[in-house]
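A.B. asks: Sequence first, then the predicted structure, then my questions.
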Amino acid sequence: QDVSSSMSPNDSVDLSIKEEEIKWSDQDDLKFRVDAIKGLAALLNGEIDSAQTLFGGPNSCYAAVGNNQTENAAFTYGEYLHCTGDFPLATQMYEKVLEAASREDISGNLLAAGNMAPEEVSLGATCSYGQLLSHSGKFDEAEDYLTRALQKAEEQFGSNHPKVGMVLTCVARMYKLKAKSEGSSSIMVQEGLYRKALEVLKAPAINSEGKT
């Protein structure tokens, strides 16, 4: 789906940063994180070329993996690749982030990488990789990763946190794609998951639409 297809001018994200006022010497990690956040904002605004320039390509993002202060930027680049349809390279980025996260001690009081703490990067990468697998038709693997993401979210934030609701919607979406692809009964599972997600997210009940 075209990233900009559902955007309106009022949806644009204004993330103006006057770089000439910032001294980047000895702050490579900080600049990398700032550029990644700006790249994500450009992507949300439908500015694909600007986003690509800000991320700097796969080599610089590969170098960020394994660094608690820049790992979120690498994960964000994976999201960019995912959204723009480069599934093979997005897969590599997600896998590298997940591999690094599995080796790291994230129990300490670590500075958030970009806009996420390290444990959130692990959760986000697990969920996004599961989504990517479902988009690629690998539903068994997708179910495995999305189940892990759901367990991580519940352990970190509690069963009624909005992040749990968001992961539930991803799981439901996976079952919807699986049902469409295989003609299976997964649609019933999907409906139950959507209802649970709506409850967690405190959204109006499905059957309340149109009622006063």
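C.D. replies: Yep, it's here. Numbering: from 1, shown residues only.
A.B. asks: rest of the way, CA atoms for contacts and neighbours
C.D. replies: Fine.
A.B. asks: And the next helix or strand past the longest helix anywhere in the chain?
C.D. replies: Once the chain is assigned using DSSP state H, the helix that runs over the most residues is helix 162-182. Following helix 162-182 in sequence order, the next helix or strand is helix 186-200 (DSSP states H and E).
A.B. asks: What residues of that following helix count as buried?
C.D. replies: For helix 186-200, a neighbour-count test (16 or more other C-alpha atoms under 10 Å) marks 186-187, 190, 193-200 as buried.
A.B. asks: With distance to Asp105 added, can I get these in JSON lines?
C.D. replies: Output for these, formatted as JSON lines (distance: C-alpha to C-alpha, whole Å):
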{"residue": "Ser186", "distance to Asp105": "37"}
{"residue": "Ile187", "distance to Asp105": "39"}
{"residue": "Gln190", "distance to Asp105": "35"}
{"residue": "Leu193", "distance to Asp105": "32"}
{"residue": "Tyr194", "distance to Asp105": "34"}
{"residue": "Arg195", "distance to Asp105": "35"}
{"residue": "Lys196", "distance to Asp105": "32"}
{"residue": "Ala197", "distance to Asp105": "31"}
{"residue": "Leu198", "distance to Asp105": "34"}
{"residue": "Glu199", "distance to Asp105": "33"}
{"residue": "Val200", "distance to Asp105": "30"}
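A.B. asks: okay, now the one to match up with it:
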Amino acid sequence: MFRIAAKLSSRTSSSSSALKANPFPTNLSPFPTSSFRPFTVGLELESHMVVPDAIKMINYAVNQWRKERSLGSFRMGLCVLKHCLSCELTEGRDSKHENSKGMAMLARSTILYERGEYTEAIEKLEDVQELTNSYLGVRVGALEAQAGLYLEMGQDDLAAAVADKCMKVVENQRQAKDFEIQRRDFVAHFIRAKALKGLIELVKGNVDSAEEFFDEPIDQKYWDGTAGLTYAEFLHKKKNYSLAKEVYRSVVLGAVQIRRAGNPYLAAGNMSANQLLVGSMCAYGQIEALMGDFYWAEHELGKALTEAEEAHGDPKHPLVAAVLASLALMYRRKAIQEHSSALLIQEGLYRKVIDILKVPSEETKTEGGAPFVDRSDIAALARGAYAEVLSVQENRKDEGEKMKNLAESMWKHPKMSLADALDTDTKVIDTRISRII
């Protein structure tokens, strides 16, 4: 149980090496050069649906950026994608060329997002909707990612508007001339659009309203992708823990299969395949802790931590903080259930989360700077739990009280108090959007 914490307490960056037992591949490109998996549930494209050389360029651009994550590799990746979008590989109004163009746009937005350019990433996603001859999944993936970025930025009303647009785009497909060709995948897109609307309701704390979008159990063949993860979170909130656990696991396996095949997942930004894998592993670990199986909770959260660090090449990325917070709360729950303490382990993890998520004050926000992404949900939760650790130590009670007051002042959840968030069984840390639902 303490093998992860021991590494974390020495230096954050060592956690990756401590968790290399992860059996899942972590260095496969999300964009293929040649091989494609058979067409399944609207998440991928078949090889005949794109221009192969365009996919090779996309693959190269993304790899260049992720290999170094420097300003130079960022510019190089965007330069390659700009060329891809302006050459004959993506010109033309036929579906094959528009699909290729759409994949390049999704890749461009993903690179911008991973660089922290949220506003521009969203703007680039808007352009995808002009590709009216592209496969429906390309446009749905762009809208889903756009809503996801708005959710991460705390702009829930804008996210809701995009989700409504996504539903309309899917429903309008019924009237499309090629509907019969895409009928086999229409259900998958419809479920994906409904799940996006359900996610927004969960973020707002409206679990009963979210039930409208999961009014019928989702067929097991659709238990993958972002829709599957959101469905599992909904089940978690409804205390259907056993089924939620099954769906979480299915999402993990589906994401791993996509990456092993090297296929393009029709999404971008915080809804990409990498984010999906981290999110499902982390949520699975959370529910294992909830069910009292702390060995497997640590195992799953450990893999999620490795994935989070490798996905962004940065041990201090906010995604890492979200997983660390989940890991710390797992130790908290274990300590309560087993009447132990593990105070030093918990304190070390909370301090790392707080250090990563230095939420700036209003005075430090500069006009015209990078978009402010308020991750105060997780930062406040970590501070609140840290305050508990401090308060049980006689010589640190005053420090704990100050930390508690700070945490409560940061807490913004509309339907849940900080105290409830610490103690409730049904909270879920969604690492995709850095929000607590």
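C.D. replies: That came through, no problem. On a predicted model such as this, the values are computed, not experimentally measured, just so you know.
A.B. asks: quick revisit: between helix 186-200 and the longest helix of structure 1, find me the angle.
C.D. replies: Going by axes from the mean of the first three to the mean of the last three C-alpha atoms, to 10 degrees, helix 162-182 of structure 1 is angled at 170 degrees with respect to helix 186-200.
A.B. asks: and helix 162-182 of structure 1, how far from structure 2 on average?
C.D. replies: Superposed on structure 2, helix 162-182 of structure 1 shows a mean distance to its aligned partners of 0.6 Å (mean C-alpha distance after the TM-score superposition for structure 1).
A.B. asks: Which residue range of structure 2 does that helix align onto?
C.D. replies: Aligned using TM-score structural alignment, helix 162-182 of structure 1 spans residues 318-338 in structure 2.
A.B. asks: If you count contacts, what does the longest helix of structure 1 end up packed against?
C.D. replies: With contacts defined as 3 or more C-alpha pairs under 8 Å, 6 or more residues apart in numbering; DSSP states H and E, helix 162-182 of structure 1 has these neighbours: helix 118-135, helix 139-157, helix 186-200.
A.B. asks: just those helices: most buried one?
C.D. replies: Of all these, helix 118-135 has the most neighbours on average by mean count of other C-alpha atoms under 10 Å, namely a mean of 24.
A.B. asks: Which stretch of structure 2 lines up against that helix?
C.D. replies: Going by TM-score structural alignment: helix 118-135 of structure 1 matches residues 273-290.
A.B. asks: Hmm, Trp65 of structure 2 is touching Cys79, no?
C.D. replies: No. Applying C-alpha atoms under 8 Å as the test, Trp65 of structure 2 and Cys79 come out as separate, 10.8 Å apart.
A.B. asks: and the two? which has more neighbours close in?
C.D. replies: Shown here are Trp65 of structure 2 and Cys79; by other C-alpha atoms under 10 Å, Trp65 has more neighbours (21 against 14).
A.B. asks: do you know how far the more buried one is from Leu78 of structure 2?
C.D. replies: Distance, Trp65 of structure 2 to Leu78 of structure 2, using C-alpha to C-alpha, to the nearest Å: 9 Å.
A.B. asks: swap in Tyr248 of structure 2?
C.D. replies: For Tyr248 of structure 2, the distance to Leu78 of structure 2 (C-alpha to C-alpha) stands at 34 Å.
A.B. asks: quick one: which of these two has more around it?
C.D. replies: Tyr248 (29 against 22).
A.B. asks: Is that one in contact with Met281, as I believe?
C.D. replies: Yes. Tyr248 of structure 2 is within contact range of Met281, at 7.4 Å (criterion: C-alpha under 8 Å).
A.B. asks: To which residue of structure 2 is Ala73 of structure 1 aligned?
C.D. replies: By TM-score structural alignment, Ala73 of structure 1 lines up with Ala227.
A.B. asks: Am I right that that match is in a helix?
C.D. replies: Yes. Counting by DSSP: H, G, I helix; E, B strand; the rest coil, Ala227 of structure 2 is part of a helix.
A.B. asks: which residues touch it?
C.D. replies: 191-192, 195-196 (C-alpha atoms under 8 Å, 6 or more residues apart in numbering).
A.B. asks: What span of structure 1 is the strand or helix carrying Met105 of structure 2 aligned with?
C.D. replies: Element membership of Met105 of structure 2, judged by DSSP H and E, is helix 95-115. Under TM-score structural alignment, there is no match for helix 95-115 of structure 2 anywhere in structure 1.
A.B. asks: For that helix, buried residues please.
C.D. replies: Buried, per 16+ other C-alpha under 10 Å, within helix 95-115 of structure 2: 95-115.
A.B. asks: tell me the angle of that helix relative to helix 294-312?
C.D. replies: Here helix 95-115 of structure 2 runs at an angle of 100 degrees relative to helix 294-312 (the same axes, to 10 degrees).
A.B. asks: for helix 95-115 of structure 2, packing partners?
C.D. replies: Here helix 95-115 of structure 2 touches helix 52-68, helix 71-86, helix 118-126, helix 136-152, going by 3+ C-alpha pairs under 8 Å, 6+ apart.
A.B. asks: got these as a markdown table, with distance to Leu158 of structure 2 columns?
C.D. replies: Below are these laid out as a markdown table (distance: least, C-alpha to C-alpha, whole Å):
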| stretch | distance to Leu158 of structure 2 |
| --- | --- |
| helix 52-68 | 28 |
| helix 71-86 | 27 |
| helix 118-126 | 11 |
| helix 136-152 | 7 |
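A.B. asks: coming back round to it: report the distance from the longest helix of structure 1 to the chain centre.
C.D. replies: Put simply, helix 162-182 of structure 1 sits 14 Å off its chain's centre (C-alpha atoms, centre = their mean, to the nearest Å).
A.B. asks: can you list the residues that contact that helix?
C.D. replies: By C-alpha under 8 Å, 6+ apart, helix 162-182 of structure 1 touches 127, 131, 134-135, 137, 139, 142-143, 146-147, 149-150, 153-154, 157-158, 184-187, 189-191, 193-194, 196-198, 200-201.
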